[in-house]
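Colleague: Kindly return the folded structure for what I paste below:
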Amino acid sequence: MDDRRQHSRRSTELQLEVFDLHSQQHLGRVVDLSADGFMLFSNHRQNVDSLLECRLVTEQPIDGIGEIKLGADCLWSRPSADGKHAWSGFHIIDLAEDQAAALEILLKHL
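Modeller: You can find the predicted model right below:
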């Protein structure tokens, strides 16, 4: 697979849950994260080329950061080995300056 990432992804032991910004629907859990994107583990496949406005929510605030709001594009999605879950890769396409600063703080804790 051709890896075009500008920043390396970091696995996270932090519990980062992803929610749709508008419906508040739980979309899944972040498995790895970078300044450019994230991989999501979820109960259902995401639609490739779909755009999400979402919130990454930490279980416990880290340096005052409890959530990050962003827009992301689903680049790929595939079922997991158990057939009950899915993996999806997202590229962050919309991130306000204050949210980018919050993301950098979270990344320092990974």
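Colleague: make it CA atoms for all contacts and neighbour counts henceforth
Modeller: Noted.
Colleague: Neighbours of His91, how many?
Modeller: Counted with other C-alpha atoms under 10 Å, residues neighbouring His91 total 19.
Colleague: How far off centre is stretch 19-31?
Modeller: 9 Å (C-alpha atoms, centre = their mean, to the nearest Å).
Colleague: again with stretch 11-23
Modeller: Distance, centroid of stretch 11-23 to centroid of chain: 6 Å (C-alpha atoms, centre = their mean).
Colleague: Then stretch 38-58?
Modeller: In terms of C-alpha atoms, centre = their mean, the centre of stretch 38-58 is set 6 Å apart from its chain centre.
Colleague: ranges for the helices of this protein?
Modeller: Remark: helices assigned in the chain by DSSP state H are 97-108.
Colleague: before we go on, could you also do this sequence so I can check it against the first one:
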Amino acid sequence: MMHNSRKRPRRNTPHVVKAIDIATMQPLGRVVDVTADGLMIVTEKKMEVGESFSLRLNLPVMIQFRSEIDMEAIVRWTSKDANPKFLRVGFQFVSIDGEDGLLLEEVMHKLNLVG
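Modeller: Predicted coordinates:
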């Protein structure tokens, strides 16, 4: 069940940002919004609350000569999407390298994802 306990505003992104499972190098889904604390993807893959992932985000823009950001994240909630083929999955960042955290913040600003 989805609950609204986030501390920072979440912003929708019109850009195609894919979340990749680093363990399998398979796409998990498309990032539809993001905060400094976590993100939400739309996916066909069923995930369990509490499940941990090493994620790679493929960015739509190059930032400091990079187009990917890696992080550890945990599934905090799942819910049905408006399209019954898909699920919405909310992740909380558990660990993100300092440099990658700064890159994510820069990407969020560049794509106008922060208020």
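Colleague: any idea which residue sits dead centre in the first structure?
Modeller: Central residue check for the first structure by C-alpha atoms, centre = their mean: the C-alpha nearest the mean position is that of Phe38, 4.1 Å away.
Colleague: quick one: that one and Arg5 of the first structure, what's the gap?
Modeller: Distance, Phe38 of the first structure to Arg5 of the first structure, by C-alpha to C-alpha, to the nearest Å: 11 Å.
Colleague: And Ala102 of the first structure, by the same measure?
Modeller: 20 Å.
Colleague: The two: who's more crowded?
Modeller: For Ala102 of the first structure and Arg5, the more surrounded residue by other C-alpha under 10 Å is Ala102, and the numbers stand at 19 against 12.
Colleague: List the contacts of that one.
Modeller: By C-alpha atoms under 8 Å, 6 or more residues apart in numbering, Ala102 of the first structure lies in contact with 65, 68.
Colleague: how deep is Leu70 of the first structure tucked in, by neighbour count?
Modeller: The number of residues packed near Leu70 of the first structure is 19, by other C-alpha under 10 Å.
Colleague: Now it: closest residue in space that isn't a chain neighbour?
Modeller: Leaving aside its sequence neighbours, Leu70 of the first structure sits nearest to Leu95 (C-alpha to C-alpha, 6 or more residues apart in numbering; 5.0 Å).
Colleague: residues near that neighbour, how many?
Modeller: Neighbourhood size, Leu95 of the first structure [other C-alpha under 10 Å]: 17.
Colleague: so who does the residue nearest to the centre of the first structure touch?
Modeller: By C-alpha under 8 Å, 6+ apart, the residues touching Phe38 of the first structure are 9, 30-32, 89-92.
Colleague: now swap in Val49 of the second structure and tell me
Modeller: Per C-alpha under 8 Å, 6+ apart, neighbours of Val49 of the second structure: 74-78.
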